Every structure is written in structure tokens, then in C-alpha cells.
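Engineer: Output the structure for:
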Amino acid sequence: MVLSSVLGFPRIGAKRELKKATESYWAGKSSVEDLLKVGKELRAHNWKLQKDAGVDLIASNDFSYYDQILDASLLFNVIPERYQKYSLPQIDTLFAMGRGLQRPATDSTPAVDVPALEMVKWFDSNYHYVRPTFSHSTTFKLNGQKPVDEYLEAKELGIETRPVLIGPVSYLVLGKADKDSLDLEPISLLEKLLPVYAEVLQKLLDAGAKSIQIDEPVLVLDLDEKVKAAFKTAYSVLAEKVPAAKLILATYFGDVRPNLDAVKGLPVAGVHFDFVRVPEQLDAAVEALSAEQILSVGIIDGRNIWKADLNKAVKFVESAIAKVGKERVIVATSSSLLHTPVDLENETKLDAEIKDWFAFATQKLSEVVIVTKAVNGEDVKAELEANAKSISARASSSITNDAAVQKRVAELGEKDTKRASAFAARLEAQKSLNLPLFPTTTIGSFPQTKEIRVQRQKLNKGEITAEQYEKFIEKEIQDAIKFQEEVGLDVYVHGEPERNDMVQYFGEQLKGFAFTQNGWVQSYGSRYVRPPIIVGDVSRPSPMTVKESKYAQSVSPKPMKGMLTGPVTILRWSFPRNDVSQKVQAQQLAFALRDEVNDLEAAGVTVIQVDEPAIREGLPLREGEERSAYVQWAPESFRIATSGVKDSTQIHSHFCYSDLDPAHIKALDADVVSIEFSKKDDSNYIQNFSDYPNHIGLGLFDIHSPRVPPQSEFEKRIADILAVYPKENLWINPDCGLKTRQWDECRKQLTNMVNAAKVFREKYA
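Structural biologist: As a prediction, the model looks like this:
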């Protein structure tokens, strides 16, 4: 019989129970016991849900209080000394590494002041992982036994699970050398790490685990020969040390074919492939397997919310069965369902026609099971017919198609993609802004307080009028501007109090989007987002931000940035259509934003920031035609949005939490860019941007942490940057927006930042 498998399930809870529990613990409002209790309840619920749905192979150790890669670092004792010296409880060490920790001394505890580890995007998703950080002094050893404990926890509930671990090669490749060990190549630590992996595997076997999922997602990247060879080393050692372990090696998010030589012959029980992303790799995948190895067929999309075409999926699995036999096939999700909302049944306000097109994580369990039943010869005719009806209805819906939008994109020309003048001429025209050396600014948002959220809820419930809400927002804008005056910034923002999310806010005002009430997915830690869903061709019916930006500019003579989210980021941070290319969707969004940018300029806003933090995230994972095309159309989409303004209007953009390529940033031709930088340890990262021709601000403090860096730390950062970057071109700013911080934290952080800028302004006066 063919078995069904789910590679992982969302851990956040259908009603964001994990967010509430962790933030309550961080705030000191609940105990660690309270937090652990919520975690245990969520795990039990998720396992039971999958068992009741009929899933055969259910993942355990897919739960985390912050991030699964950070969990692995804690498990393997990859804890830099700066965290170990405080002798914190394990859960607090985890959180300190993930978000930093700063607290004063008490009678019983010493003061703690430690920044977070670097956080970066998980491949091409909007999930962020905490990057493992290695040094010459890293000593691998088991620090607890979380995978075993959670396997036994499920077993006590009568549920057999398949524990999941990040693979040893991927774990090292996804990490980096610490700032005091920059000559260290992480993959060189493999020999020291493998005995600890073997110890975990043996403990899982002793606990009764029948099979173990080992995720090696780096197999979809361009790998050098040293890394490819590491797979042979790693799995040969593990097979020798733990010969009874039945390992299923899992890949996802891309094409494994260029690295199949690293997979072929590995002593593992089977290999999982993502056939949603790359269905054409089936023949090569089968050829790489031995006559005994299992083929796990990832055919239900773990990354998007559209219903699977189940009839098509059944045919694909049947083609796999024809190649290897029924006894060697598993039907699976393409990846963990971490990237999808928990349950469509929680959506009570979605249009019924549109809702019928979706499948969230809970519904995807049924999809996996239906496909499995179909290929096993069970009667699921009614389910397949209902699915076919939904697929057909979506394709022919009037919601999907807008002839005017399609015509505008079809008529796209070179005039739509270039500013009127080169940067030098624009810079001259922008002297009218009267900015000092080292101009200071923030990225856009200020704290979203409880009062803001309460007023927004009152508006949504009809408890206050639109006029009352508008007056409240105007007062919030006034307060934000007064705050910036007091801190001493040079270029202001209005603070975005009216915005719920940097993508959702725009999607709600664009035609072609649908929205959820509870469609939350984890972005990082306790930061969850509700991605909009692009259901049809996109256009802008009316201005979206002009009223608030115009009001803010009227309150102060200082330059006030109009704040927009860029086309690629709106695309990437939404659930995109799967029936139209991402290029076309980005172009449609770009034209909608072009109208907004032009309206902002007409309203007197002369500094406009169009953020593109997801532009690196969208970069195809491998070199090749797809990537070459992306690096053309992605920046072009940005230029479509921004190229209709005068030379005197200054265009900004912002990027964060990715390893950026300066060439991609240069192609945007923004006047000023700001880039997350505070947790970058490698001075070469500054050097990468040393010849960037336009203006740049490398972020000086971590906005995800409550920690307040002292002024001396800011001054050192600025000095390091100025060692390789021209002073005339440098802006001073945080890593990202300040939405998640508290006002008192912002005041202290920004005051130290501004005072540091003044030191250098005086130095070069």
C-alpha cells in the first residue's frame, strides 16, 4: 500500500495560541510552565488532527517556540560563548539567541546585555531562520533531547510519528563563522558534528522510532564539490554508527537534478522530492534511487493556498508508481505546511466562490489522504469530481480576468521603466531638500500600540465612525512627528498608524485580492502575518496613502517620506496566483503603484520610499535561465512603479534579512537605499557596497530586539562603514521599521543613533 505523509505542520495554533503564550512569557506575565503547557497542547492537537485525517506518517519535532534551526543549534550546543556566560535556563538561552536580551541586574541575577544572532530568509520563503554561528571553540554535544522527548510525547498519546531533523550538511551550510573565527569554513566541522547526530538517531531508535525524516534542503542550491562530497561522508558515517536507522532524506523548494550525484548511492531508506515545484525531475529522481529506496512524492503544495488539482496529482503519483512500484511510493506534501495558514474553516467572511478555491494546512491533510486512497484503489470518485468542479470554476471566473489590466501590461514600453535623468542630475535637483551630511531617518513604521489596534477593531466593528477614526490617526501622526522632532531626525515618516501590515494594507485597497480573518503564518519568532491572496488581475481603484502622507507633510516643514511597499514584495508576501507568471503579476502591481507614486508627488510629497525587502527572497535558488530572467523583470517592476516622477523627487527603497547582491540593488536605480546591517559580522559585507553609485544607509541597530545599543556602539559601526564607504553618500538609519518595538525603546535607540551621527557630522564639518 502507498502511504501518506506530511513533512511538518504549522505550530502557531489556529488562534495564534503560541504567539500569545510566548509574548506573555517575555513580558513576565506568565511562567515558563505556562508556556510549556501551551506548547504541549498545540503539539497534541496537531498530531491528533493529522491522525484523525488519516495521515500515515506524521512529523514530530516540527514544533518550535521560536525557530526549528535555532532549536538544532541549542540541541547540538552551538551556542556562542556570549550567551553561555549568563547560565540562563535553556528556554531563555533560546530566546536570547533569537531576539537578544537586555535586562538590569537584580539582587539575585547579574545584568544581561546580548544581541540576537543573525536572522535570514529560509530559502525563497518569507519565513526567517536564525543562522547557526560557529567558531573554532564550538564544541558539539547533546544539550537535551528535544526530538526524543517529543516523539515519546506523541507515543504516549497513542500516535506514532516520524521525527524530523535538519540534516547535518544543510545545518552547516546554512550557518556561518562567528566574528572571531571568520577563517572558519562551517562544512569543515562535519566530522565533529556527526557523532552527535548519530547519538540523536540512536536515542530515537531506542525510543521506538520506525523512521526518521532528515531534511537536506540545500540540495536545491548550487553546491560546490566539497559540499556535494560531504553528503557521502555524512550518510556513510551515520549508516555505520546507526545502521538500523531508517532515514528518509527530504529535499524541497526546487530542482535537485544538478546535485543528484550527491544523492545517488547514499545509504538512506528513501528520498523525498518537491514535484510541485519541479515535476519534470521525476525521471531523474527515479534513476538516482536504488532498487530498494523509497520515492516520497511531494505533490500537495506546502507553500501556497490553492486547492490541488487532485486528478492531476493522482495521475502524477500513478506515473511514479509505474516506474518504481506501489510498495516504494509515499504520497506527501511538497514541504512542511509551516508556510500555510492553519484551517480554512476559521474563515467565515470569505466570498463563497473564492473560498472554494483554497486549501489551508488542515485541508491539505485531506488532499494528501485522498490522493493516497485513489492510487490505492479506494473509492474517492465523489471527492475527485468535487475537486475538478472547483478547479474549473476558478479558471473561468470573472474575478480572475480584467481585460483593461491585461492591456496595460501588454503595452509596457521602455519609457515606463526609466527615470528622466541619471542619478547625478537627480542628486543636484534634490539639493532642495536641504539635508545635512549623514542624514538620519527611520525606515517607516513606529510602534503599533494597543490603543491603535483597539481603535482599528472599533472601526471594523462599527463602534466608531470613519471620521472619528481619521481624527485618531491624525493625532497619532502628530505624535509621531513630535517624537521625531524631539529625537532630532532629519527626514521624517508619518509612522503608519493606519496600517495593519505593510502588504495587507495595500492589498485591501487593490482590486484582485482576497483576505482572511485567521490566515496567519509565521514569519519569525512571534511575528505572524496574514498574507493577502492574489485571486485575479490587479489594479488600483483609488489613492491608497495620499491622504495620510499629505496630512503628515502639512504638519512639519521637514521632508516627509511617503511610504509604499514595492511590487515584488507585495507579490512575494502574498499568496500569488499559480495560473499566471510571477512576472506578469509583478508588472500589474507595478502599474498600480506607479499611479500611487505619481499621486503622492502631485500632493507635495517629494521623498517617496518604495520598499522591496523581498527582492532577494524572490531570486530563483539556482543559476540559470529562470534567475537571469528574474534579475531583469524584478528590478524593472520597481522602476515601472517609480520612474514617472520628477528629478527633484527622491526615491528610496529598503531591503532586509537576506544576503543581498549589490548588482540587483543597483538595477533598481533608487536614489537612496537602506539595508539591514546591524547583525552582519563580516566587514566584507560593507565592501560589497563600497562602489554602490547612489546613496545608502546600512542599518545600525536591530529592530527585532528590545536591546538599546550605547552611543559608542553606533559610533563604531559608523566608523567601520566610513572606512570603506564615502561619507557624502551615507545615511544613518535602523535595520528596518519600528512597528514591533515600544516607544521608550525607540526613543533611546534613535537618540543614541542621532547623537552618533552628530559626532561624525561635526568631525567632517
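Engineer: For the rest of this, base every contact and every neighbour count on C-alpha atoms.
Structural biologist: Noted.
Engineer: Run through the strands of the stretch 151-300 of the chain in chain order.
Structural biologist: Ranges of strands in the stretch 151-300 of the chain, per DSSP state E, counting those that start in this stretch, are 161-166, 176-177, 212-215, 247-250, 270-274, 294-300.
Engineer: Dump those strands into JSON lines; add mean neighbour count and distance to L337 as well.
Structural biologist: JSON lines is the format used below for the strands of the stretch 151-300 of the chain (neighbours: other Cα atoms under 10 Å; distance: least, Cα to Cα, whole Å):
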{"stretch": "strand 161-166", "mean neighbour count": "24", "distance to L337": "13"}
{"stretch": "strand 176-177", "mean neighbour count": "20", "distance to L337": "27"}
{"stretch": "strand 212-215", "mean neighbour count": "22", "distance to L337": "14"}
{"stretch": "strand 247-250", "mean neighbour count": "24", "distance to L337": "14"}
{"stretch": "strand 270-274", "mean neighbour count": "27", "distance to L337": "13"}
{"stretch": "strand 294-300", "mean neighbour count": "27", "distance to L337": "10"}
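Engineer: Any chance of these in a markdown table with distance to K364 as columns?
Structural biologist: Formatted as a markdown table, the strands of the stretch 151-300 of the chain follow (distance: least, Cα to Cα, whole Å):
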| stretch | distance to K364 |
| --- | --- |
| strand 161-166 | 18 |
| strand 176-177 | 35 |
| strand 212-215 | 20 |
| strand 247-250 | 19 |
| strand 270-274 | 15 |
| strand 294-300 | 7 |
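Engineer: Between those, which one is closest to R540.
Structural biologist: Minimum separation from R540 across these (Cα to Cα) falls at strand 294-300, 32.9 Å.
Engineer: so after the closest one, what's the next helix or strand?
Structural biologist: Next helix or strand after strand 294-300 toward the C-terminus (DSSP states H and E): helix 310-324.
Engineer: What residues sit buried inside that following helix?
Structural biologist: Neighbour counts over helix 310-324 (16 or more other Cα atoms under 10 Å) mark 310-311, 313-314, 316-318, 320-321, 324 as buried.
Engineer: and it, what does it pack onto?
Structural biologist: If contacts are counted by 3 or more Cα pairs under 8 Å, 6 or more residues apart in numbering; DSSP states H and E, helix 310-324 sits against helix 282-288, strand 294-300, strand 329-333, helix 361-375, helix 381-396.
Engineer: which secondary structure element contains the most centrally placed residue in the chain?
Structural biologist: The centre of the chain sits closest to N126, judged by Cα atoms, centre = their mean, with a distance of 2.1 Å. For N126, there is no enclosing helix or strand under DSSP H and E.
Engineer: To compare against the first, here's the next sequence to fold:
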Amino acid sequence: MLKHNLGYPRIGIKRELKKACEDYWNNLITSKDLFNIGKTIKINNWKIQEKCGIDLIPCNDFSFYDHVLDMSFLLGNISEVYSTKFKEDIDIYFAMARGIQKNELDLKAMEMTKWFNTNYHYIVPEFEPNQKFGIYSMKLFNEIDEYKEIINKAIPKPVLIGPISYLYLGKEKNKIFNKFDLVDNLLPIYIEIIQRLIQKNIKWIQLDEPILVFDSLTDQIIKSFKYVYQTINKICDDNAINIIVTSYFDSLEEKNLDIFKNLSSRFNLHIDLVENYSQLTKILDFLQKQKMGLSLGIINGKNIWKNNYTHSIKLIKQAILKLGKERIMIAPSCSLLHIPIDLECETSISKNIINKMAFAKQKLYELNDLENILNGNKEKLCNNLKYFDKKKQCIIKQQITKVHLNRKNSFHIRQKTQQKKFQFPLFPTTTIGSFPQTKEIRKLRKNFKNNVITKKTYEQCIQKVIIDAIRTQEKINLDVLVHGEFERNDMVEFFSDKLKGFVSTKNGWVQSYGSRCVKPPIIYADVKRVSDMTVKWISFAQSQTNKLIKGILTGPVTLLKWSFVRDDQPYYETAYQIAWAIREEVKSLENTGIQIIQIDEPALREGLPLKNKHWKFYFNWAIKAFRLSSSVVKDETQIHTHICYSEVNDIIKYLSDLDADVITIETARSKMELLNAFSNFSYQNEIGPGVYDIHSPRIPEVKEILNLINKASTKLPIKNIWINPDCGLKTRTWHEVINSLKNMTTATKIARQQHS
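Structural biologist: As a prediction, this is how the structure comes out:
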């Protein structure tokens, strides 16, 4: 029984990759320096996994920005817009990911969206009719050579996104063709990649096909799957190479099993038993009639709690009994990219909580423990049992009624009340909330936290930067201002530090996209609000200006999804607890005179189940949680929400059910394509389509912003349109922010004249 891993965190234990990439972008290090740092991280990752006893160690899971973008590079799917502008491939790569604006060069970044139901973002591949592919990047093959120089015992296992999932994750640049028609162009390149790996004496390859869990795959996609894997099957038989086809994040859809009929014993199917262990019986029944092996995703790759060995051993034994030990492998449920690296770096979490946790490194040791238990080590099983024999904690429940979930009047009545009160001009302007988190701001918070400066000094400094931010916004002539969130380290961690039932880590960093890392807090008990969380600083900001200040809160679904959540009660119960806490904060803001309150829910689409049949149940509790948090205010108080980097076409009805007065969404990278859903649905509430991409350092020109405003004006009622950036501005520099916002307000003035 082999132990393998699907992928390991690539940011480095001290976020070395983040710092290296940002230094390279700022011309502080060379590409050679960057590659050396990347190589050091890879080698450390391989050595850790070898020490943990992993038999098959993933290669090619390391990336300088995104593994989907890496796949596009490997396959030569690079637009001439980027490929002809740079001498070094790494600069082409980063231009595709981030865009660039330097001297006379002005390139926009490619579209970015969420990786299934996670907070990881990937760069969306783009396809043209009769797209040609060909091996371009040598990164994969060079990495195999690097591995063999370092690791002697464990077997290297290259990781690739499978061909059908790669096509699925991309988009057609020209809608007149179907991207799955490109299978015949793409498959020969995959075959060539496999043959090159065979020449390097590779014996195992992992092909990630996460779309196998969808219950909505078309007949064409199923047919393409069968064609691709029957073709690859022949190569495997002829060359004695083993393939692991991985599915994860949900159960493998039963009708999709037909894809794997009559494949050889060189094929192994990986399933996620953490998301749904009940699928095992049907998978075993199917495989008993086939020759394939089975990889059991038995360790949770998306949460940080210890594995229940008793439960896992039961599943492993069930599989061995049916297929035999030689056909079974064990692994984490998915790549460990989605959890922190090493629990040993945490020193401040209480013992009774941390003893129940396992980060990436510890989860690999859990695989070893399971193998040892199967071989008769009862001590490890007994030690594990003590973490799972306690009763569930008492659940705080409050009765939720229709009164809690509804505003006093419908949106149309509220809109008239708010228009009369606020008297906003056509196309009112605002930002999403945060302003640049400079080194000085981060150092200020750190010094206060470490008692280097007094509370009085800290608060005086925060007051100053808030006032400066307000004056800047006034000069730019924004209509609705924000206080800038300078006192906040992160939109989730800030609130989790002030709510009971949460605990924060010191070094629990997880990659969100590129160099952007987040530190998800941990929900370990019932959630309660103790006191005001945001009122002090938002009220101070309002006292400094005659313009309206927008209060910014993080919504209940996002606080839930961007945390590691307790697993001893249903998610929705925890969501309701958080919603009650946010509801109290919303009311407190309103009571102190804040008239516009934004409740951010960027994770709403991310939380959507991968199977359509589960959508109704999810949205029932997710929307209920949002409305519970937002419906406490009077009609004249305007509620905003923010949704970013989410495909909204298929969930527009549910977004309408949120009943927010204003919804702001990401639309710049997609060139307003996302607004088609709002237009077709005849969405009634107000919308702020993002008019420029904040994840890129480039400063948008007035003309391009104006074009987007005019494009939005053809899809939405003009009186309902707000103008704002795509997302918060904390990751940008003040130079970028000020000039981008100036161009945004200039474009808005022109649009007002054109549409008045």
C-alpha cells in the first residue's frame, strides 16, 4: 500500500516565495535570484515529504504564481500579446498573471477566478478556434532532474492538470466555437509530455481531473474523457507507466465512472473520502470488476483538524477487503496547498486546541500513522482516540423568524427613500473599502501588538492616516468615502480576533493567489460578539468629513468560508452564530449615525457546492445568514455588499435574494461580461461593476474606464449604476491608487455629461 501526496504548499515556511516575487517585480533581485529561491523551497518541500515517509512525492506542484498558468505555459497556450514583448519567459509569465505598465508597454492581466470551492484563485486559460498547442516550458522536465539530484528513496510523481479539466477551466475568446472541440489538438501534446517523462524514467504521473465530481458534465465532455483516457491507457500499457487520475472537493459522480471502464491496472483512481466517505461502496463495486487501483483521499487537505484514525482505518480495511492491499493507495483528500505548512511554528494557541490540529507536515505523518496502525501499532490508535471521545460542545441557537430576515419595505420603496435622502449624482463613486497597507502601517500595528508603542501613540497615528485618507478621497472627489481599514490586518482575521469562538495563528499562511497570502483563523467553539468591533474608527472617520463614510464589515458566509471551521456541528449553524454577531455590529453602526454599511461576501460563490443538486440547500442557509446580518436597519440606511472573482451567471437569482441595496462585483478583467447575467435577469437593485482591476499594478487610462462605464450603461439601468474599483486597494501603492482613482472620477464626470 503506497502513501502519496497530491501537492504541497509552495509559499515557503516564512513566505519566502511571496517576498522573492515582490522583490523581483520591484527590480530588487534578478531572475536568477528568484529561481534560486524557488529551487530552495522545492528542495525543502521534497525533503520534508521524504522524511514524513511519503512513497510518491509530487513534482511540478511548485509555482511562482499559479499552477493553471504553469499548465498554459507548458502547453504553449500563450497569446502573442505577451510572448513578443519580453526577452525572459518569467516576464511573459508575470505579465499574463498581473499585467504590466512600464515605459510604453501597457498589458492587461488575464482573467482570474476561484479554484472550485476554495479561496485559491487561478489564471483562466483562453482558447481560440483551432487553437494550436505545443510544449513550450521546460520547467516540468528540469524539475524532474533537480529532484533526482536531491532525493534518493522516494519516487517522483509529476503533477499535471488533466486535459479535460484544463479545457473546462478555460474560456473561449470567440464564442462561435466549443472549447472541447480542441481535444484533438491538445491530446497529442499530453502524449508527448508523457513520452518525455517516460524517457526520464518516470514511473508515476498524477493527472488532476477535479471536474469528475460535477453532476452536470455534458455528453460531449464524457465522450472526450473516454477518448483521452483510452488513448493514454495504450501508452501506459506499452511503457509500464502508472497514472493516478485525481478527483477531489466532492464525491466522484457515479455516472462519470463509466469513463474508466476497461482501463488497465496501470491506472489508479483517486477519490475524496473526506467530503463524502459514503461514495466508497459504489466505487469499490465498480472497481471490483475492473483492473484499476484506488487511491483513498483519507486525510483532510482543506481543514486543520486531526484525522480520526478509527474512521479512516475502517474505510481503508473496507477497500482492502474488496480490492486487495496491492491495489490500494492512501493520500490526503486534495493538495495541501489549502492549509498552513507546519504546526510546530505555532506557539501561542492553547494546548487543548492545538492538540486537536494538524497542518500540512503533520497530515503527512498521519498517513504514516495509519500505515503503522494497519501493521498492528495499537498505541498510535489509542493516542488518537482521546481527541475524539469528548461530547459535542453546546450549540448556541437563537430562534430566527421572518422579522429577522426582512427589511421593513421592498427595495423599490427603500430606493426612493434613499435617493431623496442622499441626493447622489448619476454614477455615484466609491471604493470597496481598504487603502494601501504600507510597510509603515504594518510596522505600526506590529509595534503596538508587541508593546513597543503605547495605545495612545498607536491611536494618534491611526487617526492621522485616516484623516489623510479622507482628505485624499475628498480631493479626488469620490462621493462615498471609506476610512481605509488601517487598523485591520485582514478582513477576516480582524473580526475573528474580536469574536469569541475564534483563534488566530501566528504563521498559518495560505496562498490565495500569486504573492497574496492569507492567514485563516480557526473557529473552534460557539461564536459570540462581545463588544463593538468597528464603530470606533468608522465613527471617527465620519466625524472628519461632511461626506458619507461607508462602514465596512465582513459577512457571515465569508467569515465562515475563509476560516478553518469546527467540524462537530453543521456549517450553517456556525454561519447563523456569526450572522447574529454581525447583525449586532450593523445595528450599532447605524445607532452611531453611519448611514451606509457594506457587508462583504466575496466567498458567497466560493461556498457553492460543486453539485447542482445541493445548491438549493446551500443558498437557503447562506442567504438566510446574510439577511439575518443585514435586515436589522431602517429603510433609509443603505446596505451594500461586495462579491469578487466569482462566476455569477448561474447564481444571479440568488444574488437578487440577498436584497442588498447595492452590490459591487468584479467585472474589469472580464470586460463587463459578467453583467450579461444581471441584464438578462433584469436585476432590480443597484450595482457597482468594477471598472478597473486592482490585482494588477497598471494604472487604467480614462478612456478604458469610460468605455467600461458606457458598456455597463448598455446592460443596466443608468440610475442603478455605481462606479468603483474591482476590489479593495490594500495590496496597491498610494501612487497607483491615487492616479487610478483620479482617472476613475474623471471618466465618471465625462460619463455623467454623456448620459445626463
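Engineer: TM-score for this pair?
Structural biologist: Laid over one another, the chains give 0.97 as their TM-score (TM-score structural alignment, normalised by the length of the second structure), with 744 aligned residues with a Cα RMSD of 1.4 Å.
Engineer: if we can go back for a sec, what about the strands of the stretch 151-300 of the first structure, which gets the closest to S73 of the first structure?
Structural biologist: Across the strands of the stretch 151-300 of the first structure, closest to S73 of the first structure is strand 161-166 (Cα to Cα), at 10.4 Å.
Engineer: so what's I37 of the second structure up against?
Structural biologist: For I37 of the second structure, the contacting residues are 16-17, 20, by Cα atoms under 8 Å, 6 or more residues apart in numbering.
Engineer: Redo those residues as CSV? Include secondary structure, distance to H404 of the second structure and neighbour count.
Structural biologist: Listed next are the contacts of I37 of the second structure as CSV, based on DSSP: H, G, I helix; E, B strand; the rest coil; distance: Cα to Cα, whole Å; neighbours: other Cα atoms under 10 Å:
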residue, secondary structure, distance to H404 of the second structure, neighbour count
E16, helix, 47, 16
L17, helix, 46, 24
A20, helix, 49, 24
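Engineer: Keep only the residues you listed that are still in contact in the first structure, please.
Structural biologist: Retained in the first structure by both residues aligned by TM-score structural alignment, their matches' Cα atoms under 8 Å are the following of those: 16-17, 20.
Engineer: Return the distance of T22 of the first structure relative to E713 of the first structure.
Structural biologist: 29 Å (Cα to Cα, to the nearest Å).
Engineer: same check, this time on P635 of the first structure
Structural biologist: Counting by Cα to Cα - P635 of the first structure and E713 of the first structure are separated by 34 Å.
Engineer: of those two, who's got more company?
Structural biologist: A count of neighbours by other Cα atoms under 10 Å puts P635 above the other of P635 of the first structure and E713, at 22 against 16.
Engineer: The more buried one maps to what in the second structure?
Structural biologist: Alignment note: P635 of the first structure maps to I623 in the second structure; criterion TM-score structural alignment.
Engineer: ditto for L205 of the first structure
Structural biologist: Using TM-score structural alignment, L205 of the first structure pairs with I198 in the second structure.
Engineer: any idea how far that match is from Y309 of the second structure?
Structural biologist: I198 of the second structure is 37 Å from Y309 of the second structure, by Cα to Cα.
Engineer: again with Q569 of the second structure
Structural biologist: In terms of Cα to Cα, Q569 of the second structure sits 19 Å off from Y309 of the second structure.
Engineer: For C736 of the first structure, which of the helices and strands packed on helix 310-324 of the first structure is the nearest?
Structural biologist: Closest to C736 of the first structure of those is helix 361-375 (Cα to Cα; 30.3 Å).
Engineer: For G7 of the second structure, which non-adjacent residue is spatially closest?
Structural biologist: Distances taken as Cα to Cα, 6 or more residues apart in numbering put S335 closest to G7 of the second structure, at 4.2 Å, once the chain neighbours are dropped.
Engineer: can you count the residues close to the one you found?
Structural biologist: As a burial measure, S335 of the second structure scores 20 neighbours (other Cα under 10 Å).
Engineer: residues touching the counterpart of the residue nearest to the centre of the first structure in the second structure, list them.
Structural biologist: Following TM-score structural alignment, the counterpart assigned to N126 of the first structure within the second structure is N119. Each residue near N119 of the second structure by Cα under 8 Å, 6+ apart is listed here: 512, 562, 603, 606.
Engineer: Surely the third one touches V557?
Structural biologist: Looking back up the chat, that one is A603 of the second structure. Yes - contact criterion Cα atoms under 8 Å: A603 of the second structure and V557 qualify, at 6.6 Å.
Engineer: export the contacts of I37 of the second structure to TSV and tack on distance to E254 of the second structure?
Structural biologist: Below are the contacts of I37 of the second structure laid out as TSV (distance: Cα to Cα, whole Å):
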residue	distance to E254 of the second structure
E16	42
L17	40
A20	44
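Engineer: Kindly provide the distance from whichever residue in the first structure pairs up with L280 of the second structure to K547 of the first structure.
Structural biologist: Under the alignment (TM-score structural alignment), L280 of the second structure maps onto L282 of the first structure. Separation of L282 of the first structure from K547 of the first structure (Cα to Cα): 53 Å.
Engineer: Looking at these two, which one has more neighbours?
Structural biologist: The neighbour count for L282 of the first structure versus K547, taken as other Cα under 10 Å, is higher for L282 (20 against 11).
Engineer: returning to that earlier point: from the contacts of N119 of the second structure, which is closest to I353 of the second structure?
Structural biologist: For the contacts of N119 of the second structure, the nearest to I353 of the second structure is W562 (18.8 Å; Cα to Cα).
Engineer: What's the closest one aligned with over in the first structure?
Structural biologist: Checking TM-score structural alignment: W562 of the second structure goes with W573.
Engineer: My guess is that match contacts V503. True?
Structural biologist: Yes - in this structure W573 of the first structure lies within contact range of V503 using Cα under 8 Å: 6.8 Å.
Engineer: got any residues that touch both of the two?
Structural biologist: Joint contacts of W573 of the first structure and V503 (Cα under 8 Å, 6+ apart) are 531-532.
Engineer: I figured L600 of the first structure hits V546, correct?
Structural biologist: Yes - in this structure L600 of the first structure lies within contact range of V546 using Cα under 8 Å: 5.6 Å.
Engineer: Can you say which helix or strand has the corresponding residue of the first structure for V530 of the second structure in it?
Structural biologist: Matched by TM-score structural alignment, V530 of the second structure corresponds to P541 in the first structure. For P541 of the first structure, there is no enclosing helix or strand under DSSP H and E.
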